[in-house]
Structure formats: C-alpha cells, structure tokens
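Q: from the sequence below, what's the structure:
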Amino acid sequence: MSTEFRKLLLEVSEALGTEELSALKFFSLDYVAKGTLEAIRDPKALFEVLQERCMIGAGNLFFLKELLYRIHRIDLLTAHLGSSREEMERELQVPGRAQVSDYRQLLYGIAEDLTSENVQKVKFLLQGPLQKSKLQENASMLQVFLEMEINEIIKEDNLTTLKDILQGFRADLKKKIDAYEGKKREKYSREEVRYPVSVSVYPEEQGAKQYGEIYKMENNPHGYCLIINNHIFKNRRHNREGTLQDGEAVKRVFKWLQFETVEYMDLEGKKIYDTVEEYSKKDHRNMDCFVCFIFSHGEKDKIKGVDDECVNIEALVSRFTGTNCPSLAGKPKVFIIQACQGSEHHPSVAVESDSSGHLEVDARPPTSIPDRADILIGMATVEDYFCYRSRSTGSVYIQSLCEKMELLCPQRMDLASILTEVNREVATKDIEGFKQMPKITSTLLKLLIFEVPQ
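A: Next up is the predicted model:
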C-alpha cells in the first residue's frame, strides 16, 4: 500500500468522532460481520478491515467517498478526496453505483431525525421484545436498530414493528418507511413487467413443446462473448498460470457458436467494472444473448483486478438488468466465473498440491448473486470449498465446460443441462486427492440452446 494512501486514511481517521465512527460501522454492516465491527474502536481499524474486504484501496476510493457523504462530512470529502457534494449526488444517481443499501440509508435517516425524547420512547416501547439490558440509557438509535435486527424485529423487507412504534409520535417518519416500501414494490413490479413468465403452464394450448420454450437464437452473431482473463498480476506471486489455455478454449467454442468473441487481458479492478459497463451500454437489439467469462483471483462476492483492487460481482451482473440494459431485456445473460482464493475464514494464500506441484487452488467464488430473470451463473465451486487450475492445461471446470459444449451443443442440449453434466464430471474427478463441486444459479425462463452452424 502506498504511503500517500495510508497518510490519507490517517488524516481522515483523525478528523472523525465517536458518533461518526458508529455511523460508518452501521453503513458497513452489509460487508463486514457484526462481531468484527463490534471490536473496532477507532476509524483506522475500520479502514483496515474495509481494505481487507477490498471495499477501499488506493485505486478504489468510492466507498470511502460515499461513507463521508452519508455522514455529511463534505469537508473531508473535498479536502482529502477531491470530490464534492454535487459530484457524489451525480455519481449516486447511476443505477447500482451506491454501495450503501437503501435500507441502511433509511434507518440512518430516521435515527438522525429522532430527538432524544423520541429515542427514549422507542426504547420504552421495545422493552418487551428486547431485553432491557440491551437498551441502556446511553444507547444510540443506531445501536437500538442493530439490536432490533439481531432479534429479527426489523428486516430489510419487514419494517412493520418500527412503523407501528413511530405511528404514535412520529407519523412523518412512518411515512418515510411507507415511501421506501412503495419504492421497493414499484421496482419489483417494474422488473416483473420487463420479465413476464414465458414458460407455458399449458404448452399444448399455446403451441410450445412439452419441455418448455426456447430462447430465440436467430442472429449472426448471436451476441457478444466477453472474456476477462487476468493472468499477470502486479504482485507476480499471484500470476495465474494455465488461464491462457482457458481463454483459448472459450474463444474456440464461442467463435464456433457464432458469437462475437473478445478477450481482455490483465485488467485492474476499476477497468473490469468499466469494461463490463461498456458492454452493457452497447446496442444488443440485433443480438440474441450475452455471455461473460471472468477468470481471476477473488474474495467472497468480489473479483480482483491485477492491482488487487476488487469489484463486486453483483455490481457487474446488475449492469445487465432490464433497467440498465433494455436492449437485452428478456434475453439470456450468462456469467461463468472462475475466481480464486480469499475469504474471511481462510487466509488469502496460494496453495500448491503436495503430490506433483502442477495444480494450483482457485478458492471460493462469489455466492451472492442478484436475483434477476434471464440470468444464468455458472461458478467453479460451491461456497467454502476449493477449485483447481492446472498450470499446463487450464482449470478443471472451464476445460470440462468447453469439452461438454463441443460434444452436446450439436445434440441440442440446453446450457443448464450441459452445466449439470459438467457438475457431475468435475464432482467425480479425483484431482490428486482433492474433490471439487461446481454450482449453477439460474433464473432463466426458457431453455438456452446454442445453435450450431451447419
């Protein structure tokens, strides 16, 4: 880490007070475990943890900027991060850009608006549902919210109890919650309209075949096949030997299947996001499909760039929702992710096989996938387990997938079924004494069958 970046964090840390630290910790709950946050007593320690989670870094300052903006420290935002209130307001208008959830923004706003007398009333009314020891006289409203979450009195999709409490003495804040819930319902309704269920309940009556409808594959090319392949890292110890073979195998298969195939090598974290966003903004009206392969190191829910800066997988996938990419609405979007090493419970280290030394470990890929229609995610392994990559022949998962596609696409087998075959093959392999279990997450509404050119 650069000295300049550490100096920046130190200066920001020293300018923050105890209540502001509590607010930053509250906003970070979606990324850092509660137990870890409870042990933090100063901003420097929080920033260290956020760096470990790849939420902030020398080239990745947006979350830090957003945190300062949310707690109204525009002075620090301007003096140390070269931003402004207006710039942040513009940035946060971009769909998927905000890292702090609407839910946490809502609760923080309510906590700010409550007077000391209001807070005491809330505590009094909660003495039944919550243990009295949890509601000390000096407990802040954010601490009360945290205890309510722990006891499942409030959730992101259930704020009924909080509304009932506020109705009696702060009806204006109850209306804020109503507006939040209305906005969520509108969002879900809008997505439902964009993605009507297309598999017929009575296929005989609508002319569909018994096994379900098939996505149209009529254009040439059928779509883009974007490959992001990180091989050479700035820290050379993290280089991913064998990944070039994976890239070549994918290009061979998808060029054969008439996709416009393009490979980007060795991208930094921000460039990964920018590249995916660039493809989401393309005109896909004359395309049938979009496919994206990502090969890199990673941590839970994140992919690492070659500069070790991370990008959230959900932020990438969400660029292709119907709202963000309307020309792909109702069309299949496929993401195949081979991510390696790093989680809260396992140190981020490269592991070599004891037997021959030619296998490397690719650890848990991201597991938090946006629940959107017409999206299929293929992941190299289930949560909490390793996957493997040969330095000479490529990754077990990607090579198996390419082989199965070459074999089964001519037989008109759909992609979800092909991936199931890949799961079976990889799961039954004995990889120098190790095992691997891939995972499929799908919200496809039809069968995705790739047309093989005659």
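Q: for the rest of this, base every contact and every neighbour count on C-alpha atoms.
A: Will do.
Q: can you pull the contacts of residue 327?
A: Contact analysis of residue 327 by CA atoms under 8 Å, 6 or more residues apart in numbering lists 283-285.
Q: count of residues packed around residue 236?
A: Using other CA atoms under 10 Å, residue 236 is surrounded by 10 other residues.
Q: ok, so of the contacts of residue 327, who is nearest residue 337?
A: Proximity of these to residue 337 was ranked by CA to CA; the top entry is residue 284 with 22.2 Å.
Q: one more, please, to line up against the first structure:
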Amino acid sequence: MMADRDTNYRTVLADVADELTDDDAKALAFELVIPRGERGKIINGRTLIDVMEKNEMVSEDKVDQLLKLLRKRRYNVAATKLEGYKQTQNTITKQGAVSGLDTCDSPSGQEQSSSDRYQMNQIPRGHCLILTYDEFTSESKLRKRAGNEKDKVKLNELFGEVLNFEVQDEYNLNYEGTNEVISKMAAKEDHKDCFICCVCSHGDGQAFFTTDGGKIEFQYLMDKFKPQNCEGLRGKPKIFFFVTCLGERFQEFHKDGIGSDGAGLMGKLSGLWAKEADFCICLSTVPGYANARDPSKGTIYVQNVYECFKANYKSTGLIDMLNDVRERTNEKLKQNPVQLKSYDSPICHISPTISTLLRKVYFSS
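A: Next up is the predicted model:
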C-alpha cells in the first residue's frame, strides 16, 4: 500500500513538472523562501520539485504550498493534477480512520468526545487573516520591525500548510487598506469551522499601528467578528494572535518568580476581554511590556507557537498548546539568560491567553 502511494505521488509530481515550462519554473522559484544558491538550481519543472523536496516544502503528505503557488500563477492544468492527488490522499486517510488503521488523536489513545469540542471537520478549516507590518512612514515616527518577515513565513506555513486554513496574507497596509480588508473578511459567508487572525506590528497595549501610523484598537477588530456582525461565525471559535509590543520595557525574572508591576496582570488585561463567547485572544506579551524579537529569527513568541503547534496539534488542544508555548519560552530563557543593560534581572517573557471559548479547540478532525 505504501509503495503504491509513493508511486502515485512520484507520478503526479512528474506530471506537474512536465506541465511547467522552464520560464514557469524559474518564476515559481522567486516565490519560494529558500537560500539564494538553491534558487539558482531551478532551471525547469523537475529541478523545482527537487529543490522543494530538499527544503521539505513538498512531500507525500505536504503538497499545499506547491498547490497554492500553481493556483497563484494560474498554472491551472498542473494545479488540477495536484488537486486530484490531494483529494485522493484525503479519501484514503478518512477510509483508514474509519477502518481502524489510524488511531485517534487523543493523547491517551481513546476517542475524544465530540460534545466537548468545537467542530473541526472541514478542509480548509476556515479563513486565517494575517496582517503584518514592518515598514512605516516617516510621519508615523515608528521604527522598522526587523525580523517581521520570519514571522510572516512561519505563520503562513503553520496555518496554511500544517493546520489547513485558507490564508489571506496582507502586508504593510495603511489604515484605510487594513479596515477594508477586515470588513471584507467579516462579510464573507463561507467561514467554515473556525476563524484565525494574526496581527504583527507595533502596538500600544490596546491597539496596533498600520504603516501610515493609523491606530486600530484590538477590540474594534474583534467586534467585527461578533455574531451580530458576522453571522457565519456564530457559535464557532474566533482566535486572535496579537504579536505586538504593548509597552517599552521587557519583563524580568525575580528571585520570587516572574515580575510584574503594581497594576497587576488582570488589571492590565481587563480592557481586552472579549465581550462575547467563543473568542480566544493570544498575546505575545503582557500589556505594558515589550515584545522580544530577534531580527534574524523573528519574535520568540511566533517561533515557539510554530514549533509547539506543528509538533502537537494532532493530539493536543489549543489552550494546552498555548500553555506549553508559555512554559517553553521561559524555560529557554532560564537556560540561556539574557541580561540587558539597565535591567536588574534577566528578561523573561509571559504570553497570556484570554479565553471565552465554551468548548475545546482541536485542529484535527
């Protein structure tokens, strides 16, 4: 069975490669996030597939990125061939699960009760809107967010290729453009089982900034997806990741634990509570504090979300994975302390979660 599957995979990729002209393959090469030396090896369809396999961008169970590129460039014949393969694999997977060939996703090996979980059966799972900003006008007086591109790539891969969401990636929009995208997304009727929104930008604790310095409040964004404004998401999980600085200073480790100022964590979060059920707000840092970001790797929060979700989504629920992200982040900082000038103690990084979810969220069917 596995040999037949591999043969089918190889046959389909060969057919896809043969549908691409040399110029097509070279054009697709510039869409890939790969080392420059690797891009130079792509001279035709076959070498394109070879490079993508070498960089783990395509495999028997991972064809979404290639399919997305083919659709984007409107290479429809090649895309149709790959889509047929993907549908066949989905059918095989479902049949295997029904016949008992695929054990269930729960950690204990026992079937999870569907009554305590949100439905997550459709492919794609739903829409994922990614809003990233790293270049700002001089009038805004906001600095460039170095490392943002790394976050952008990881979020696209995680939610698009791993978790099977339909990703809409919007980059460096101004205030008007951001509002238009948000409104159009909320107005969609095909919201499937779940909605995710990721925002990566500068922030002030209650809002994020667009490229022209426009300020959009977190609550305003979330309000757009309340049931009264977005009927298609009624009773479905709505998950927001805010990867923004919410202050100027970093959090610090203290002898008696992780430090906070006198306002208290709950006081700082009180203004961000969702006023409806079925929301989950994931903050990269505590309001009042800065967001740790490495220009060469991106934010420490997105790095850990990517690693943790990718490794555990089949067996672990959303809230437990977010708890693991929080623990993993600080464990790394404990093992490799970062001591900044003007700070009394090494920095730490708490990433709080605010949830009004009524059921568990699993990204596996």
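Q: and the contacts of residue 327 of structure 1, which are buried?
A: residue 284 (16 or more other CA atoms under 10 Å).
Q: mind putting the contacts of residue 327 of structure 1 into a markdown table with secondary structure and distance to residue 434 of structure 1?
A: Formatted as a markdown table, the contacts of residue 327 of structure 1 follow (DSSP: H, G, I helix; E, B strand; the rest coil; distance: CA to CA, whole Å):
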| residue | secondary structure | distance to residue 434 of structure 1 |
| --- | --- | --- |
| 283 | coil | 44 |
| 284 | coil | 42 |
| 285 | coil | 45 |
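Q: out of the contacts of residue 327 of structure 1, which is nearest to residue 420 of structure 1?
A: Residue 420 of structure 1 lies nearest to residue 284 out of the contacts of residue 327 of structure 1, by CA to CA, at 28.2 Å.
Q: please identify the residue in structure 2 that aligns with the closest one.
A: Matched by TM-score structural alignment, residue 284 of structure 1 corresponds to residue 190 in structure 2.
Q: what about the residue lying closest to that match once chain neighbours are set aside, distance to residue 132 of structure 2?
A: Computed as CA to CA, 6 or more residues apart in numbering, the closest residue to residue 190 of structure 2 that is not its neighbour in sequence is residue 232, at 6.9 Å. Residue 232 of structure 2 is 25 Å from residue 132 of structure 2, where distance means CA to CA, to the nearest Å.
Q: residue 149 of structure 2 now?
A: To residue 132 of structure 2, residue 149 of structure 2 is 8 Å away according to CA to CA.
Q: helices along the stretch 351-454 of structure 1, start to end?
A: Using DSSP state H, counting those that start in this stretch, the helices found in the stretch 351-454 of structure 1 span residues 396-408, 415-428.
Q: now the last one, how far from the chain's geometric center?
A: If you compare the mean C-alpha spot of helix 415-428 of structure 1 with that of the full chain, they lie 24 Å apart, counting by CA atoms, centre = their mean, to the nearest Å.
Q: so which bits of that helix are buried?
A: Per 16+ other CA under 10 Å, helix 415-428 of structure 1 contains these buried residues: 415-416, 418-423, 425-427.
Q: residues in structure 2 aligned with whichever strand or helix holds residue 80 of structure 1?
A: Taking DSSP states H and E as the criterion, residue 80 of structure 1 maps to helix 74-81. Against structure 2, there is no aligned range for helix 74-81 of structure 1 (TM-score structural alignment).
Q: report the buried residues of that helix.
A: Buried residues in helix 74-81 of structure 1, defined by neighbour count with 16+ other CA under 10 Å: 74, 76-77, 81.
Q: which strands or helices does the helix or strand containing residue 51 of structure 2 pack on?
A: Element membership for residue 51 of structure 2, per DSSP H and E: helix 45-54. When contacts are defined as 3 or more CA pairs under 8 Å, 6 or more residues apart in numbering; DSSP states H and E, helix 45-54 of structure 2 packs onto helix 2-19, helix 22-29.
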